[in-house]
Structure formats: structure tokens, C-alpha cells
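# Sequence below, structure please.
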Amino acid sequence: MREDQTKPDNEAQVDDNNLEDIVAEADTGARNPEDAFSRRVLWYTPLVWAVYQLWIASPLPFILGFGVWNDTQTRAIHLGFAVFLAFVAFPGLRSSPRNRIPWITWVVALVGAATASYLAWDYAGVSIRTGVPSTRDLIMAGLGMVLLLEAARRSLGFPLMGVALFFLAYVFFGSWSGLPDVVQWKGASFQKAMSHLMLTTEGVYGVALGVSSGFVFLFVLFGALLNQAGAGNYFLQLAFSALGHLRGGPAKAAVIASAATGLISGSSIANVVTTGTFTIPLMKKVGFSPAKAGAVEVSSSINGVLTPPVMGAVAFLMTEYVGISYIEVVKTAIVPAAISYVALVYIVHLEALKMGMKGTSTMGNVQFLLGAIFTICISIVIAGGTLWLAGQIVTLADAVIGPMSTSVLVAGLLVAYVAAVRFAAQRDDLDTSLESMQHLPPASVILKTGLHYILPILLLMYLLMIERKSPGLSAFWSSCFMLVILLTQDALKAFFRGDGSKTAAFLHGLSEAAEGMIAGARNMVGLAAAMGVAGIIVGSVTLTGIGQVMAEFVEFLSGGNLLAMLFFVAVISIILGMGLPTTANYIVVSSLMAGVVVELGAQNGLIVPLVAVHMFCFYFGIMADVTPPVGLASFAAAAISGGDPLKTGFQAFFYSIRTALLPFLFIFNTDLLLIDVGPVKAIFVFIVALIAMLLFAAGTMGYFLTRSRIYESVLLVFCAFTLFRPDFFLNQIAPEFETRPATEMYTLAEAVPDNGTLRVRMVGESLEGDPIDARYLLPLGATGPDGVTRLMDSAGIEFREEEGKTIVDMVGFGGPAEQLMIDFDWEVVEIEVPAERPPQEIFYIPALLLVGLVALLQRRRKDKFDAEGAPA
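Next comes the predicted model:
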């Protein structure tokens, strides 16, 4: 919907029904049938799906010995629910009826559910016939693939289906003589393709769908339940009350509120509509143009997907693809997400200054920044301290009361919940109208009305961070706690207030809990379909080897230059992002390009951790909902603001440049991902990176203390680069490593400290016969008796001396060396050890002096303008 541009901004009206349609078409399904049977099916089916997911995540199946399925069966049932709902909830065409479900759709939906779940109800037979499928297997597989692609098209649009069809065409027709020799392969028969893609865990029912059924559904359900309970509105009003009095306060509140709701929302589009309905009209009221108001909301909402713990489901996929723990993924993501959000708040602040906005607060530029950083740090300290204290109490309880500790702690959590609800009941419930946002009570008052919403989030963080439970189990218990809150909060408030019927309040809570479970399940339809189709793409890559072909093509285009390679990977991600959901985009790009970037980095002397490459692909994939002309989040924001969707998208992309900058930086400076960084250095890295990002924001916005001149903006961006990558300049004057002959390997390996690494350069041939000349980090674990033992025990590799050369003699099966794809008979050319040189941080001094010079120039100019009464 687009408002008449002749209307004043503050008169633009938002049609709530249209906004609901936007979210429905993108996330939950636009079908709204009028007949009772269809409505019941669309109500009960997602409810049963949610109950099923809670059941398989709970310990009950194993306790009761009933309803126990293996991973493959649970994935198939999960996909069956998604395919069925994709057909009945999403119309096939724009002309298809919204108010009824045609009979042919019912038939196709049932067939789709049956074929998608085929591996569940005939698992024993299919497993016996692995490699030699029966005719029925092939029919079910073929039908299942076609209907899965159609389900993805209905729920996500054509682009993902189109990419999958491209890969399928290569599977079946890759042997065509018209293709260049370099991309030809022998082709696959229908039987071979279906066996690989639909009847094993190599394709559709692979890792991605396993993550969807095991982790993602529960986190999306947790977010839906939390939002249904009223937490979204609570966080929104809290942000507005705290920041609304500042310059451009509604825009700053939009950033913070979107950060809070992004933690619990699985969709940037739903995030835009949920918070944007309130924030965008208020941003326009204080002076933001429709395009800028919408762009602020879009930039804030997509950043929510960057923020742990969920990260748009990518966090859980990364644990499987990279082979690191969930805690490690969260640790790598936290600093970039935090500085990106602070920078966006600062961008909004600079925009407000440029437009001459006023607020009731007299807080200056520096005061605002210090206040924002202080608030964030205090919040992190309080949250971390609370989790640490909870961990200490659990440890003490285990020591004192043993097996009873869990029951006592659960009782303590419930007591804290009842006390928080009693505290909230002393005040009226929050008003959810737009008008109320302009006359909010103090933030301290609002904070007290929803403290019980914070408890399930703290429980989730405690289970993940302190107890180190699996993400699925953590989300399960947190969702159960949310169900308790939904069922009881209204009844408890009625009891403490002494008014209203407790029974009616409980029944209302029961209805809200059911609606929350239904909302969570319907939000998963498109994501589950995307995971299944992504499995087709990944399976096609593993079946055909096209990944290596594409890698060689990109390597050819880049000329072997790592920076050019990263640029091409970014462009591919953005192009795919114009049509694919973020999660599917991440799966496709990382499966094709991650290994290539690591390999090319090694050839250029740069050891790039695999998690850094995966984060690179993720960050550019996240631009999917911003990038014109297909950015759905931009269209949703434009529908609210009455602005032009393309202008909104381009403005949001400009605001998000800081997000696009970060991936290039943490490839070359992995300290930003806190890789091998201790607590003290982590704080230092965060502070320096934050200053650098704020300087970058000031440089690109053309405003620091006052409007910047071009050379001042260039200097600020240059200083930001120096703070981000001080090693760049140090490497120009002093090499990072000095080389030692391969004959010193054992001596150097013996001298490496505990859990250190040995950096070696090797040459050889790959299995395909391609020449290899790359560098590798061999992990050495704890110090041992000699270098030979450390290399064998920790790195899983042995060498032999042959004609004065050091040759790889043995690579341990499954060991670190094999995982690095080191092969037999490769030669160690040289060992690289860190060179003695000045600390790279020395370059911070000239960078900060330049910042001081720019600040001094701008301060003098500003004082002069202020004295003359002219605009600065």
C-alpha cells in the first residue's frame, strides 16, 4: 500500500489489514477461508505440529517408551507438516481464492504431505533398499521433489525454486555436449538422482532440515510465545520511554526495540511490521522523510537476524557445517552484532543532527555516545552477573541437596515469576495503541510491568551459556516456561488485583497459548520448505562436484587475489539474496564458496578460519530483505511509511553499509570474531572496533561534530580503517613472519607453547591433480616430550626425510591434518614463525591524533558558526 503523496506525512494512515496481509503472504500464509472445516484445519494442523515438535524435544518419549523416532523420521514428519500447510495456507497464484481452499488443493496437499513424510512411514523398507530403490520409492521421491519445490514457490516465491531447478538441470543434463568441457560431468539417471536427493540424508533430509526440525522450530516457537504474551510491545514501549526525549528519539527507539524483538522474532519482515507500525509514524512526526523512516526500521530489523542467540537459524546451521559448538558461534557473532547496532543508533543520531532536530534532552554528541555505551555495558554486566550467580547457586545446591537441587531451583524460578507478576499487577497493563506511544510513563514504570518477560530469556541464556545444554533442549524448556506464563499470567493478575473472573482469565490464557503455538508453527512453513529445497541444492553440489567448477571459475575471475575473490563471493551472495531467504542463501553460498576462500587464503599466506568465511557468507546473505528491487522488508516498511519502496530500499542499503563492511574486516582481523582472544583482550577489541565503526559512520554520513568537509570525511574513514586493521600498515614495513627451513620442524614444534600451532607451507598435488602451494596451521595441543610426538598426537601427521626434503609420510584418519585436506607425499617447503616487530597497536596513536585534529577543526568551525548565528 502506498499513501497519497499529497497528504502531509503526519496524516498518512496505515491499514492494519494490509500490513497483516504483507506478513501473511511472506511468512504465515495469505489464505483466510470462510468455511468452518478449512478454518479448523488451518487452526489445528499447526497446533498439532507445534505439539509434535515439543514432544520429540522432550524426554517423555524415552520415559514412556512411546513416540520415539530417529532423526530421519522426525525430519520427514517435520517436512510433511510444512508441505501440507504450504499448500493449504498459501494460494498458488495471485488470482487464486483467499476465502476458500479448492478441492484440488486439498488433494495435492495430502499427496505432498504423504510424499514428504515417506521416509517416516516406510523407513524400514527404504533403508533396506538403499541404493536399489523400488518403483514405489522412485514414484514417491519424484512426486515429493516436485511438490516440495511447489510448496517452496508458494511460501517463498519463485527465486529459490528457480535456483534449485538450475542445479537439477545440471544433475540430469550436465553431460550435454553443448556445455564447455570444464563444466561437463557424466550426468545422473533418475534413479541415482532420486536415491541421492530424496531417499538418503545427502539431500533434502540432510543437515539443514535436521537443524530446522531439531533446533529452529523450537526457537521460532519460543519467540512466537514470547511475543504472544506481550513481550514485543513491552520492549517497544520501554525503548520509546527511555529514548523518545532525545534528538530523533523515535528512530533511536526503533533501533533498540528492533534489537529486542529481533532476539525473539524469526522474520525481519514481521519485525518491521510489529515495531514499524508504531515507530515509523512517530519518526515521520519528528521530521524523518518516509524513505528514511522506513529505512531506519528496515536496517534495525535485519540487524535482529545478526544478533545471537537465533541469528535467523544460521547459528544452528553453522554448528553443523563448521563443526564448532553453539557457544563458539555466539561468541564469534556477538561483537560484530553489538558494534553494528551501536553504529546504527549513532547514524540515526547524526541524521537527526543534520536535519536540525531538537529533543527535550540537552545531551550532547559525546554525552549521548558515552551514555549509550555505558548503558549497553551495564546491561551486559547485569545479565552476565545474573547468569553467573545462577550458576553458582546451582553448584551450591548440587553440593548441598544433591538430586533435589533441580526441583528446588524450578520452584525458585516459579516463585520469582509469581513475584514478578504480582509486582506487575500493581500497575495497569500497557496500552498497545499508537496514541499511547506519544504519552508514555517513565521507563522505570514500564520496566516494572513486564519483568516476568525477562525470566524466560534469562532461562534460555542460562541453559545455553552456563549449563551448556543443547540449543534444542534449552529452547524446549524455555518454551515450556513461556507456556506456563501464557496460561497463568492473566489469572494471577486477576487474583492479585482482586477483580475479574480467574476462570475466564485462565481460559483466555489457554487461548493465547494455543494462538502462540499456531503462530510459531505457521512462521516455520516457509523456513522448513526453504531448508528442504536447500538440501536439493547441497545434494546436487555433492553429487555432481559443481562446487569445485564454480570455485575454479570464481578463482579464475579473481586472478588468485583474495580480496577480489571476497568481492565476487559478496556479489554472488547479494544477487542470490535478491530472491532467497537469508538461511537458504547462506546454505547455498557457503557450500559453494567457503572452502574456496579458505584455500585461496592459504595460497596467499592468510589462514582464514572456516567460521570467519561462514560469517562472511551469512552477513552478505542477510542483505536479502534490503536489496532492491526484491527486498521484502523494504516493501513492508514502505507500506507503513507511504514512501517509495525502491527509495526506502536504497536508503536502507546505505544505512547498512557498516554491516557490509564488517565481513571484509573480520576475514583479515579475526580478533573481531574473538577467535583465540582472552577476556581482557576481548574488551579491548570491542572498544577499539566500536570507536572505529563510529568513525566510519561519521565519515560516511558526512557529519561528526558538525557537517564534515570531504577531506574530513576521508580522514575519518581512513582512521576507522587503521583502527580496524592496524596490521595492514605494519605489514608494509615489517613482515609478519620469518621463514625457517623444513629441517627445523621438530625443534620448532617442540618449542611451541601449550595449545599453540605450527605454521607450515606445503606443496603437492590434490586428488584431482591440481598443484597445491598453501599454508596450514598444525595444532600441537599440550607440550610433549618431543616435536615428533606432538605432531603425531595432536595434528595427526608424520613426516619422513627423503633426499634432503621433508615429506608427509602419514595422515591420521579423521585427524586435524586430514580435515585440513593435507595429503600424502606433500613436501614441507618452509616453516613460518612470528617475526619480532613492534606491536601493531602502535598505529592507533597516529589514527587517534588524526581524529583529534578533525575534531579540533570541526569544533572551531562550529563555535564560529554558533557565534555568527549561521547554520553549521
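# Only C-alpha atoms from now on, for both contacts and neighbour counts.
Fine.
# gap between P726 and C617?
For P726, the distance to C617 equals 24 Å [Cα to Cα, to the nearest Å].
# An error on my part: the question was meant for E768.
Here E768 is placed at a distance of 26 Å from C617 (Cα to Cα).
# Could you check which of the two is surrounded by more residues?
Counted by other Cα atoms under 10 Å, E768 and C617 do not tie: C617 has more neighbours, with 28 against 6.
# Now show me the structure for the sequence below, then we'll compare the two:
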Amino acid sequence: MSKTEKRALSEEELQELVAASDSGARSPTGSVGLFIALVALTWSIFQVLLASPVAPWVLPGDLINNSRQIHLAFAVFLAAMAYPLFKSSPRDYIPWYDWVLGISGAFLALYGYFFYNKIVANGGLADATDAYFALAGLILLFIASYRVLGPVMVILALIFLFYVFFGSSEAVPDQIRWAGASLRKAMSHMWITSEGVFGIALGVSTKFVFLFVLFGALLDKAGAGNYFIKMAFGALGHLRGGPAKAAVVGSAATGLISGSSIANVVTTGTFTIPLMKRVGFSAEKAGSVEVASSVNGQIMPPVMGAAAFLMVEYVGISYVEVITHAFLPAVISYIALVYIVHLEAVKNNMPTIGNKVVSMGRTIGGMFAFFAGFAALCYVTQFPVRFITGLFPEGSGLILSILLGAIYVALIYLASQTPDLEADDPNAEVVELPDLAKIYKSGLYFLLPIIVLVYFLMIERKSPGLSAFWATFLLFGILLTQKTLKAFFRGEENAISRLKDGLIDLIDGMIDGARNMIGIGLATATAGIIVGTVSLTGIGQVMADFVEFLSGGNLILMLIFVAILSLILGMGLPTTANYIVVSSLMVAVVVELGAQSGLIVPLIAVHLFVFYFGIMADVTPPVGLASFAAAAVSGGDAIRTGFTAFFYSLRTVALPFVFIFNTDLLLIDVTLTQGIVVFIVSTIGILVFTAATMGWFLTKNRIYETVLLLVIAFALFRPGFFMNQIQPPFDLIEPAAFTETVGNAAVGSELRVIVSGPDFDTLEVKDVTVPLTVPEGADAQARLDTLGFIIVPEVGVQRLDEPGFGTELGDALSSFDFYGDDPVQITQVKATADQLPKELIFIPALVLLGLIALMQSRRATPALREGEPA
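Sure, this is the predicted structure:
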């Protein structure tokens, strides 16, 4: 062990680290421990029933209507039971004050349920008694959040709450002062109505997130996590830097299951980090690879650390659209990370593990074939399903269930022909890497619940909650029966007795799922206070003015400011809470300032931008929790691990800026052919960017080569920037000709109208760019009426009257003062010009890349040429 390395934590200490962060460090034994386990199990059962198709028949209507209150009550109570309040608090029993806090918090969370009729009679508003109970509820929520999430979330919520009460004080600057709120008004908003604590975020946690977290916990309990890691090592472990490559792929797979970067680091890192150190990675670099790959698990659909479901509500698009937009950046980010560790291995001439001779190209081809085959399998499933439902419309559900059961039994029989997978010892004198040909059969049945999930989400387009229910229901059956069926097929005696083991696994998985949800439930509830403050006080517009002032109206500076804010907030908040807070404050700002700069930024792009920088906080020192967990495994320095992991994550930092300006990367408004081209070119672009930042392509880069590689990457990601310099993207039209242009334009063509006028709050003149799609209409006036334009021509001015409230145009121009002395007017009209395809820029960029490759290949050492291709 080098002097810079510290003692790596033991397996028991690592599990305690994960528990302290994700599920609570306190686990009392005896009757109290059994009681807590029963409460957690009850929570899981309630949530499964709530998501099931039979919910209206098995659950009373008032339980369904107040499910958010019940969800929070469980979270607050279990927080008091599982998370010690102080560092000195006991870990093996629950002190009296935690019983008081837990029971009181649960009661106050259920206040709206118990006194529902009274609140309805008051018109949904709080009276004096309600207000004091609500205030007590907030206090106990803060205590629960403090013990689970730490002080930052509580401090942030308190700052916003103080602003609600004291925002009218003369001590508050004029720019952010507001009228203030009474205790009754504030508590009604925050606790009684669905605008604050019990708002959209907690609703998403209740309806969707719990089922996906439970699905992940059950899949892991079934053994899927170990299977995925083994498969990754079997496929990649023999390559140069293989343990690091396997860590990336294994973490991508387990990240889909855990949803927790810290749990992901410890789960895969206990095996991957020692092996990475064994082939030449330093403790810090080994930990950094694990951190970068584990944290990236949260940007990989379908779960995305619960953010995907929140985006559905906030952006107003379907879940399928959200994960479609998020898919490509996540995939190419992981591809780049594999390339990073490959370059590290090549640069340092690291040895391989084992004596198996493999081709990297063949390995990558095999992996691509597997994922393509899996995607094709998910897609083609619809055809036999539709055939059966068409043939037997009444009994198709039963027939399909029997067919699925038969496939499961067949795959279990296949798995029973091989020994059960055991965790390997990475410190063994001789490391035997898994043989794919022998182990792949042992866990193929784990793919069934994932296929069911993807089928219901993508093909049937069912809700995320219902899709997760059916996948989880299948997992119930797998956990209950897998050990019994394997024992039966292996000819073991008393195979039926293994049902008890399966039942124990199922119960443990449901308890784990509930405990893993405590933090998310409290994070979404506490973040609701910030969201409620924004809706109550209008602070969002103030934030927009403040950010615009700091950035000087420059969109790039403003995006950097938002990114830094996301990082700072994320240092003390879990990913979900950070996303809720920053998105509620900043998304509208980015969209508005983008419109003023002439850039139309889709809402989903801004939400993903905020989310990406939120997860980077798990990496970034001084508070990067995933980096500390990796250092605990590797024995390296946590701060150095964090900085190295951040360097490895530069592509994750760069991608959000790219897709703000090039939404093709999010597959917005692209055809299938265009999507394939975008995928190929973006993959090349991210690899070129990685080669530039790592200082190594085919051999060590010269400075000018690094610069050229960055230019090539920029051209591949933003070809439109260069094409716009060659040919303007828009034809400018005089404002006076706007009506005529609308009348003559083809239906479906796009126009951009720059509207100038006084801001409603500051009275300063500003510009806003409004995108228009020309609608059908008999004449120009009919089309203008459809769009919502009311034009009052004056001498030299195309003045606008205020459009109808609630129309799309009305929303776009809502920040203007239409009744002041200065007119709101059309100052410029842009029509899309005939421009050469921007994809032509790819040709010179790829030619230049080929020239650099030729130059580097000529000076690469003979040893490198004979080694693994870079």
C-alpha cells in the first residue's frame, strides 16, 4: 500500500456506508426491528395495490385520493425509525423521542386525510387550527429531512419559507420584495392544498417512483445485479484495461436497478476497483472510473433517478417521449467512458487479466449484437401478443400469462443446468474471469421482467406506474419460485421447501424497496416547499431578472450560471431534490432568455440540462458522496478521486451545452434515418472529444492536434453553426409585410417573429422571439386569428394588442405591458431560408479527422501498432 493510500473499508463497513446514505443506518433487532420491517412491508404492499389495476376495488376511495398523505406518513415515520437524529444517537434501539417524532410526523402528514371533510367545508383553505397543525407538520418534516438528507435541503427550504413570511419587509431589496402572506394563507398553500408539500413532486413519488425503486430492489434481490456484473466481466474483463471497461458496462446495467450512485459504487466497486488497481490503475483513478460510471447510471433511461417521471409532469409530454429524448446522450456518454478507460490502459501499457485472446472489435460487435437483439426482442413481442389477442379477445390475458409462465420455466430449466453464480474474490491470487458461454444461461430469465416493463411502456404505452406494476408482479413470481424450480430441475430433495427461501427473499426485497424510498419521499416533499414558494410569491420572475442581470443577457453565461447553481445545490441535495429545486427556479429563465436571444430552446432540453448538472454534484468535491464511497473502497484520497472523476465526466458536462444548441441530439423532430445518422455522428463526435481531452488518439496528441480534434468534435455536434456562417438560416422580412407573408406561406412552414415592447415589471424594452407554424386558413386574416395575433397597424409600426388569455401566443407574450406608452410591436420577421443540408459539414470534419489519424499512425511506436487499436 502506498503512503498516499488509506485503509480500504471492509465489506461490513461499506454496507453500513450505503445504508447510512440510502436506507438508514439503524437496524434494531427483536420485536421493534420486526415492527419496523412490517411497517416497511406494509408501505410496499400499499404502493403495489395503489398501482395495480384492481386498486379501485381493493382500496377505499379516500385512501386513493389521499395517497400522497399516506406516502409521506410512511416516509416520515420510517425516517424516525431508521435514521438516527444525532451522530451520538443509538444504532441498535430507538430512543423515546424518535417514537414521538415518528408518530407525530405521520399523524400530521395524514392531517388532510383525517380532516378532509372539514377542509372541504372551508373551501380548501386552512382555518387558524389547521394553520398551527400545518406549521407543526412542516417542522417535523424538516426534522425528518435533516436526519435523512442532511442540513442543506432544510436550510434551503427555510430560506424560501422565510421569504414567504417576511418578503414584504423593508429589509428585503425592492427588486425581490412582495406583498407577504399570513400564516393561514402560507400554511394553506404549503400543507393543505396540492401546491406545496403535497404537490406534483410528491405525487410523482407516490404514483411512479416507488414502483420503480421497488422493481430495482426486487431485481437485485433476485440476483440480477451479480449476473449483470459477471456478464460484463465475461465480455470485457480480458481486454486491456478490462476491469475498468467491465466496471463501466456493469455499472450501466446495475444503475438501471439501484437508482443510487452510492449503492452502485459500492455494489460494483467492491469487485471492480481492486481488479483495476491490479492491472495498473492508481487507487484514485480506479475509484474515479467507478464513480463516473455509477453516477452516469442515473442519466440512463428508464428510471433516471426518478427525474424521468417528474419531467413527464413538468414538461407535459409522455413518458416515452422523455426517455426517447434522454436516450442518445446517455448512451454516447457511456461509450465515451469506455473509450476513456481504454485510452488510459493504452497510454500506460496496462496488462490484461487471464490468458484468453480476444479481439476488441469482435467483443464490441458482440455487445452491440446483444443490445440490438434485446431491443428487437422487445419490439417483436408485440406481434405474437396482437395475434393472440386478436384470436382470443376474451381470454387473451390468461393465455398470455400461461405462455409467459412457460417461457419463464424453460429459462429456469436452462439456468438450472449451470451452477448458481457466486460473488468472486477480486483479491484472489489467480483471478478466473467468467466464461460467457458457461454463465449466460444462468440469468436469462432476469430479462423477462425488463422485457415486460419495456413492452408495456414503449409498445402498449401504458402509464409508468402500471407498467412497473406488471413487471414487479412478474418479479414476485420469480423470487418466490426460482430457487424451488432450480432445485426441482436439479433433482434435489425437498425442492418444495425452497419456497420458504423465496418468500423470505420477496419480503426482504419489499422491505429494502421501502427503506430505499424514504429519502426520495422526503426529498420530493421538502422540495415542494420551494416549488410552492415560487407559485405563491412569483419569485421565479425575480430570479429570471436576477440571472439576466448577472449574465448580461448572454445565453452562454446564463447557462454556465445555471450549471454552477445546480452543482452547488447538488452538493448537499439528493439528485431528485436538486432537480426539482433548480428546475422550478431556472428552467423558465433559460427558456425566456433563450427566446430573447433568438434561440428557441425546447423545455425538455432545459430540464435535461439542469438534471445532468445536478447528478454531477455526486462527483464534485468537496461533498461528492459517490467519490467518498469509491475512496472508501479503493483506499485512495477522496478529494483527488472526486477531481479525477470530474475530469473523466467532462463529456457529461459538455453534452448538456451541446443539446441546448443542437436538439437533434435529443432526437427532437428527426426521422428514423436522421436519428441513425445523428447516433453515428454523435458517437464519433464524443469519441473525438474524449481523445482531445485525454491528450491521446492513436498516440500522444500534439497541441495543435488536440485543438483540431476539439474543432472536429464541435463541427460534428453543431454542424449548423458552420453552415449558418456559409448560408444564413433565415430570410429577413419587413414587419409591414408580416400579414402578407402569413397569407402566402405554405401551411406547416415556420416563421419567427421578433416582438419588442416594455416589460410588465421593469417597463424596460426587451425582445422576444416567437416561433410560428403557419396554420390552415382561407386568407391571411383567418390564419392570424388562429395564431392569436391582433395587429393594429400604425404609421411605421406593426403594433400588437394583447392576445387572448390562455392561448399559445398569449403565454409567449405574457411578460409584456400592452397598456403602457411604448407599443408592443413586431420589429422583425424571419422566414426559413433554403439552406444546404448542415450534414455537409460532416464531410470536411471527417476528412480532417482522417488526416490526423494518418499523421498519428505514422509516428505511433511499433509496440503500439501491434497492441490493441486505439
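# mean shift between the helix ranked longest in structure 2 and structure 1?
Secondary structure of structure 2 per DSSP state H: the longest helix is helix 498-537. For helix 498-537 of structure 2, the mean deviation from structure 1 after alignment is 0.6 Å (mean Cα distance after the TM-score superposition for structure 1).
# That helix corresponds to what range in structure 1?
The alignment of helix 498-537 of structure 2 onto structure 1 (TM-score structural alignment) covers residues 505-544.
# So for the matching stretch, what gets flagged as buried?
Residues of stretch 505-544 of structure 1 classed as buried by neighbour count (16 or more other Cα atoms under 10 Å): 505-510, 512-544.
# Stretch 783-793 of structure 1 now?
783-784, 787-793.
# Turn the residues you listed into JSON lines, columns for secondary structure and distance to A689 of structure 1.
JSON lines is the format used below for the buried residues of stretch 783-793 of structure 1 (DSSP: H, G, I helix; E, B strand; the rest coil; distance: Cα to Cα, whole Å):
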{"residue": "T783", "secondary structure": "coil", "distance to A689 of structure 1": "34"}
{"residue": "G784", "secondary structure": "coil", "distance to A689 of structure 1": "37"}
{"residue": "G787", "secondary structure": "helix", "distance to A689 of structure 1": "38"}
{"residue": "V788", "secondary structure": "helix", "distance to A689 of structure 1": "40"}
{"residue": "T789", "secondary structure": "helix", "distance to A689 of structure 1": "40"}
{"residue": "R790", "secondary structure": "helix", "distance to A689 of structure 1": "36"}
{"residue": "L791", "secondary structure": "helix", "distance to A689 of structure 1": "36"}
{"residue": "M792", "secondary structure": "helix", "distance to A689 of structure 1": "39"}
{"residue": "D793", "secondary structure": "helix", "distance to A689 of structure 1": "38"}
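# which one of those sits closest to A612 of structure 1?
Using Cα to Cα, L791 is the member of those that sits closest to A612 of structure 1, with 25.4 Å.
# Report the contact partners of the closest one.
By Cα atoms under 8 Å, 6 or more residues apart in numbering, the contact list for L791 of structure 1 reads 749, 778-780, 797-798.
# What is the nearest of these to K493 of structure 1?
Of those, the one sitting nearest to K493 of structure 1 (Cα to Cα) turns out to be P779, at 57.6 Å.
# and that closest one, how many neighbours does it have?
P779 of structure 1 has 22 neighbouring residues, counting by other Cα under 10 Å.
# ditto for E801 of structure 1
13.
# now that we're looking at it, which residues does it contact?
I807.
# Tell me, how many residues neighbour the nearest residue to V601 of structure 2 once chain neighbours are set aside?
Once flanking residues are discounted, V601 of structure 2 sits nearest to V591: 5.8 Å by Cα to Cα, 6 or more residues apart in numbering. V591 of structure 2: 20 surrounding residues under other Cα under 10 Å.
# Kindly report the same for G852 of structure 1.
G852 of structure 1: 12 neighbours (other Cα under 10 Å).
# Repeat that for N18 of structure 1.
Using other Cα under 10 Å, N18 of structure 1 has 14 neighbouring residues.
# Quick check: which element contains the corresponding residue of structure 2 for it?
Using TM-score structural alignment, the partner of N18 of structure 1 in structure 2 is E13. Per DSSP states H and E, E13 of structure 2 falls inside helix 11-18.
# nearest spatial neighbour of the residue nearest the centre of structure 1, skipping sequence neighbours?
Nearest to the geometric centre of structure 1 sits M311, at 2.5 Å (Cα atoms, centre = their mean). Excluding its sequence neighbours, the residue lying closest to M311 of structure 1 (Cα to Cα, 6+ apart) is V305, at 4.5 Å.
# Residue in structure 2 paired with the one you found?
Aligned partner of V305 of structure 1 by TM-score structural alignment: Q298.
# For R7 of structure 2, see how far away that match is.
Distance, Q298 of structure 2 to R7 of structure 2, by Cα to Cα: 29 Å.
# and these two? which has more neighbours close in?
Taking other Cα under 10 Å, Q298 of structure 2 and R7 do not tie; Q298 has more neighbours (28 against 12).
# For the more buried one, give me its contacts.
Listed by Cα under 8 Å, 6+ apart, the contact partners of Q298 of structure 2 are 255-256, 259-261, 304-305, 615.
# Now intersect the residues you listed with the helices, please.
Reading helices off the contacts of Q298 of structure 2 with DSSP H, I get 255-256, 261, 615.
# which two in those are spaced the farthest apart?
L256 and I615 (14.8 Å).
# which residue ranges form the helices in the stretch 551-700 of structure 2?
In the stretch 551-700 of structure 2, the helices defined using DSSP state H, counting those that start in this stretch lie at 555-570, 575-596, 603-615, 625-634, 638-648, 650-661, 672-694.
# want to throw those helices into a markdown table with distance to I754 of structure 2?
Formatted as a markdown table, those follow (distance: least, Cα to Cα, whole Å):
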| stretch | distance to I754 of structure 2 |
| --- | --- |
| helix 555-570 | 17 |
| helix 575-596 | 9 |
| helix 603-615 | 20 |
| helix 625-634 | 46 |
| helix 638-648 | 40 |
| helix 650-661 | 19 |
| helix 672-694 | 30 |
